[in-house]
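Participant: Here you go, sequence then predicted model.
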Amino acid sequence: MRRQVIVLLISACVALASAGICQDIIKKHTVDRPFFKVVESQGIEIYYPKKGDQEMFGIKIYKNKDIRKKNLACDLCVNTTLVEDGCFKITSTALTVEVRDILKYVTLAKFTGSSNVTVAPSKKAEFIDFVIPTECVCRDPPGGYCAKASNKIIDYRPLFKLHEQTRIAVYLPKASAIGLTVGLKAIRNVNFYRGIEQNLDLNIQSFTERNGCFVYESLLLAPNFALGDYLNYIVIRKKPNGKKIRTEPRKAYLMDYFIPSSCSCQPDRFNLIKPPQSSRN
């Protein structure tokens, strides 16, 4: 695979500092997968912890494609030997990502003393769940999100917007076929168990409506979410006929950062994109 070296256009919102990302990935890395940082419609950064004598990391990415098809061209095929702060790092403007895009990918590795390139099984990253860093000040919700999500929606999922240690917001696109949403329950890093009472990290009884979304926003201190955490959640909604429906539990993984292009930061401050530390149950 031909190596590509591409310079990323850095927005005001995402002055780059990889040390925080890599250190948190190395500490919490329980799943063998890369970490993606995406700026909407601008570019992508990929981080992968260096393991032992691994001397090359590569990735083939297919955006919104059926990876099972033969002779499928990848949207980004790139490898690197560059290591920063313990991570292989790839930066590219050749691939742009927008709300609700899905990246399916395979990773490649080469180790010292071997001429073989190993290929890992395919995985996917869904850019549905936003995690917005504290330093970043954005419109709520990001400009045009509700209209985009309602038009593209195929699975009723919320957008979680988590400002580190400061606030939390949840946006549910108001797709006409869904009916009136009345609540959401979520628990961090734990599965729901039927018939067992569990302490919830989020128990939203009602939403307000704004700009095509059902919206919940709280200035209260949110649970101490960190890179690699997941939210297990249930959406509760009421049909026009009054019937209440609960979705099956679903998970939102806080592994992939998606930063809206509408995001802006104070010009004299840097955004380190470093999640807070948290204890695991």
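Facilitator: Now that the structure is in, tell me what you want to look at.
Participant: CA only for contacts and neighbour counts going forward, please
Facilitator: Will do.
Participant: Run through who's touching the helix or strand encompassing V215.
Facilitator: Following DSSP states H and E, one finds V215 within strand 213-218. Residues from elsewhere that reach strand 213-218 (C-alpha atoms under 8 Å, 6 or more residues apart in numbering): 146, 167-174, 181, 204, 206-209.
Participant: ok, 7 Å please
Facilitator: Here strand 213-218 makes contact (C-alpha atoms under 7 Å, 6 or more residues apart in numbering) with C146, R167, I168, A169, V170, Y171, L172, P173, K174, F207, T208, E209.
Participant: looking at this, the last one is in a strand?
Facilitator: Looking back up the chat, that one is E209. Yes: looking at E209 with DSSP: H, G, I helix; E, B strand; the rest coil, it is inside a strand.
Participant: wouldn't L180 be in contact with K238 here?
Facilitator: Yes: using C-alpha atoms under 7 Å, L180 makes contact with K238 at a distance of 5.1 Å.
Participant: and the contacts of strand 213-218, which of them are in helices?
Facilitator: C146 (DSSP state H).
Participant: Among the contacts of strand 213-218, which pair sits farthest apart?
Facilitator: Greatest spatial distance in the contacts of strand 213-218: R167 and K174, 22.5 Å, computed using C-alpha to C-alpha.
Participant: out of the two, which sits in the more crowded spot?
Facilitator: With neighbours defined as other C-alpha atoms under 10 Å, R167 and K174 compare such that K174 has more, 24 against 16.
Participant: what sits in contact with each of L180 and K238?
Facilitator: By C-alpha under 7 Å, 6+ apart, no residue touches both L180 and K238.
Participant: Tell me the secondary structure of the closest residue to V170 other than its chain neighbours, please.
Facilitator: If the residues on either side of it in the chain are set aside, V170 comes closest to F160, at 4.7 Å by C-alpha to C-alpha, 6 or more residues apart in numbering. F160 carries the three-state label strand when classified by three-state DSSP.
Participant: Packing partners of the helix or strand in which G183 is found?
Facilitator: Using DSSP H and E, G183 maps to strand 180-188. Contacts defined by 3 or more C-alpha pairs under 7 Å, 6 or more residues apart in numbering; DSSP states H and E place strand 180-188 against strand 202-204, strand 230-238.
Participant: another one to put next to it:
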Amino acid sequence: MAAKAAVENPTRRSRAAQRQAARHGSTRGAARREVAGRSFTRPRQAVALLALTGVMGAAQATASAGSSPGADVIAAQATGLLSFVTPSAQPEAASRDNVRPAIEQSIESEPLDDVTVSAAETDARRAEAVAAKVAVLAEQEAAAKAAEEAAAAAAAQAAQDAARAAEEQARATASWPLVAPLVAPVISGFGGRIHPVYGTYRMHTGDDFSIGCGANVAAAAAGKVVESGWGGGYGNRIVIDHGTVDGVAYRTTYNHLSSRTVNVGQTVTTGQSIGLVGTTGTSTGCHLHFEVERNGTLVDPANYL
């Protein structure tokens, strides 16, 4: 009985070890099946891998329990399953290797967005530059045209002013002729000259009639005496206001007189005696310096005599 128990005990221990190895193998097999389920996408490959995992677990359990005739069978089954699983992945990898160049070629053939945008932006900037240049040229042309029009308008206005002045001058001369204040030659007329006393170039503002001192001086037109007295460099001086003729105000002045016979406020008539020729003030000899004022401006007396 003791010998029989001793024989049975190793057997029992061997069976217990197989059960423990089987449980251990099933745990590791579950892990392998989980990995296989994630790694393979085709159903047949997944099933084969699960079967392979179970066979390998059984092989480990058998190895733990010792040599057994079933171990060779299990190894053969594992080899067949491994040959079934392993080659099937190769065509898929080869298929992926063949598709990649086509995808790369397709990507390279498509136009890139940044290149397209850059070209469009370049065209837009070029168009903006052209538009800006055209605008500048248009402004320059407009400014030049405006300047030409302004110059033409100024020239036309100047011509109109000159024509109006000439017309007024002609009308004034025709409607308001003056008589000579005395009969004598004019030795120095209206305009620039070298002053006989100061020796410098100055404007001569009237006509100088050369005649001996004491000669009678007459009013060139009717009017009112507004000045009669000493006039500094003009010497004895008389100014007659002739009023407004055709909208133009006239005055005449008589200078370097030796004597005056009219007073301020007195009304005179054309040709009336108002004084005598002299050489008073800044003068080099007996003469009459005669002036005509038109709207307050001294003008050439020859235009009215």
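Facilitator: That came in fine, so what should we check first? Everything numeric here is computed off the predicted structure, so don't read it as measured data.
Participant: Can you give me the TM-score here?
Facilitator: TM-score of the superposed chains, computed with TM-score structural alignment, normalised by the length of the first structure, equals 0.20; 94 aligned residues with a C-alpha RMSD of 6.4 Å.
Participant: picking that back up, turn the helices and strands packed on strand 180-188 of the first structure into TSV, including distance to E84 of the first structure and mean neighbour count.
Facilitator: What follows is those, written out as TSV (distance: least, C-alpha to C-alpha, whole Å; neighbours: other C-alpha atoms under 10 Å):
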stretch	distance to E84 of the first structure	mean neighbour count
strand 202-204	36	16
strand 230-238	26	20
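Participant: Export the ones you listed as CSV, with columns for distance to Y47 of the first structure.
Facilitator: What follows is those, written out as CSV (distance: least, C-alpha to C-alpha, whole Å):
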stretch, distance to Y47 of the first structure
strand 202-204, 30
strand 230-238, 19
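Participant: wait, which of the ones you listed is closest to Q23 of the first structure?
Facilitator: strand 230-238 (18.8 Å).
Participant: Downstream of the helix or strand where A162 of the second structure lies, the next helix or strand is which one?
Facilitator: Assigned by DSSP H and E, A162 of the second structure falls within helix 113-175. Proceeding N to C from helix 113-175 of the second structure, the next assigned helix or strand is strand 186-188, under DSSP H and E.
Participant: now for that following strand, which elements pack on it?
Facilitator: In terms of contacts (3+ C-alpha pairs under 7 Å, 6+ apart), strand 186-188 of the second structure is packed against strand 207-210.
Participant: tell me which strands and helices whichever helix or strand comes after the strand it packs on is in contact with?
Facilitator: Downstream of strand 207-210 of the second structure, the next assigned helix or strand under DSSP H and E is strand 216-218. Counting contacts by 3+ C-alpha pairs under 7 Å, 6+ apart, strand 216-218 of the second structure packs against strand 273-276.
Participant: Next, the buried residues of the strand it packs on.
Facilitator: Neighbour counts over strand 273-276 of the second structure (16 or more other C-alpha atoms under 10 Å) mark S273, I274, G275, L276 as buried.
Participant: Following that strand in sequence, what is the next regular element?
Facilitator: strand 287-294.
Participant: Run the chain-centre distance for that following strand.
Facilitator: Relative to its parent chain, strand 287-294 of the second structure has a centroid offset of 60 Å by C-alpha atoms, centre = their mean, to the nearest Å.
Participant: And whatever helix or strand comes next after that strand, what's buried?
Facilitator: Following strand 287-294 of the second structure in sequence order, the next helix or strand is strand 297-299 (DSSP H and E). With burial defined by 16+ other C-alpha under 10 Å, the residues of strand 297-299 of the second structure counted as buried are L298, V299.
Participant: before we move on, the earlier item: for S150 of the first structure, which of the helices and strands packed on strand 180-188 of the first structure is the nearest?
Facilitator: Across these, closest to S150 of the first structure is strand 230-238 (C-alpha to C-alpha), at 16.0 Å.
Participant: Does anything pack onto the closest one? Which helices or strands?
Facilitator: In terms of contacts (3+ C-alpha pairs under 7 Å, 6+ apart), strand 230-238 of the first structure is packed against strand 180-188, strand 244-246, strand 250-253.
Participant: among those, which is nearest K37 of the first structure?
Facilitator: The nearest among those, by C-alpha to C-alpha, is strand 250-253 at 13.6 Å.
Participant: could you say what helices and strands that closest one packs with?
Facilitator: Other helices and strands packing on strand 250-253 of the first structure, by 3+ C-alpha pairs under 7 Å, 6+ apart, are strand 230-238.
Participant: Now do the strand it packs on and strand 180-188, the angle between them.
Facilitator: With axes from the mean of the first three to the mean of the last three C-alpha atoms, to 10 degrees as the basis, strand 230-238 of the first structure and strand 180-188 are set at 160 degrees to each other.
Participant: ok, V235 of the first structure to I259 of the first structure distance?
Facilitator: 24 Å (C-alpha to C-alpha, to the nearest Å).
Participant: and if you look at K60 of the first structure?
Facilitator: In this view, K60 of the first structure and I259 of the first structure are 22 Å apart by C-alpha to C-alpha.
Participant: neighbour count winner among those two?
Facilitator: Of the pair K60 of the first structure and I259, I259 is the one with more neighbours under other C-alpha under 10 Å, namely 26 against 19.
Participant: starting at the chain centroid, how far to the helix or strand encompassing K224 of the second structure?
Facilitator: In this assignment (DSSP H and E), K224 of the second structure forms part of strand 223-230. Taking C-alpha atoms, centre = their mean, one finds the center of strand 223-230 of the second structure at 65 Å from the center of the full chain.
Participant: same for that strand, what does it pack against?
Facilitator: strand 236-245, strand 267-268.
Participant: at 10 Å instead, please
Facilitator: Applying 3 or more C-alpha pairs under 10 Å, 6 or more residues apart in numbering; DSSP states H and E, one finds that strand 223-230 of the second structure makes contact with strand 236-245, strand 248-257, strand 259-260, strand 267-268.
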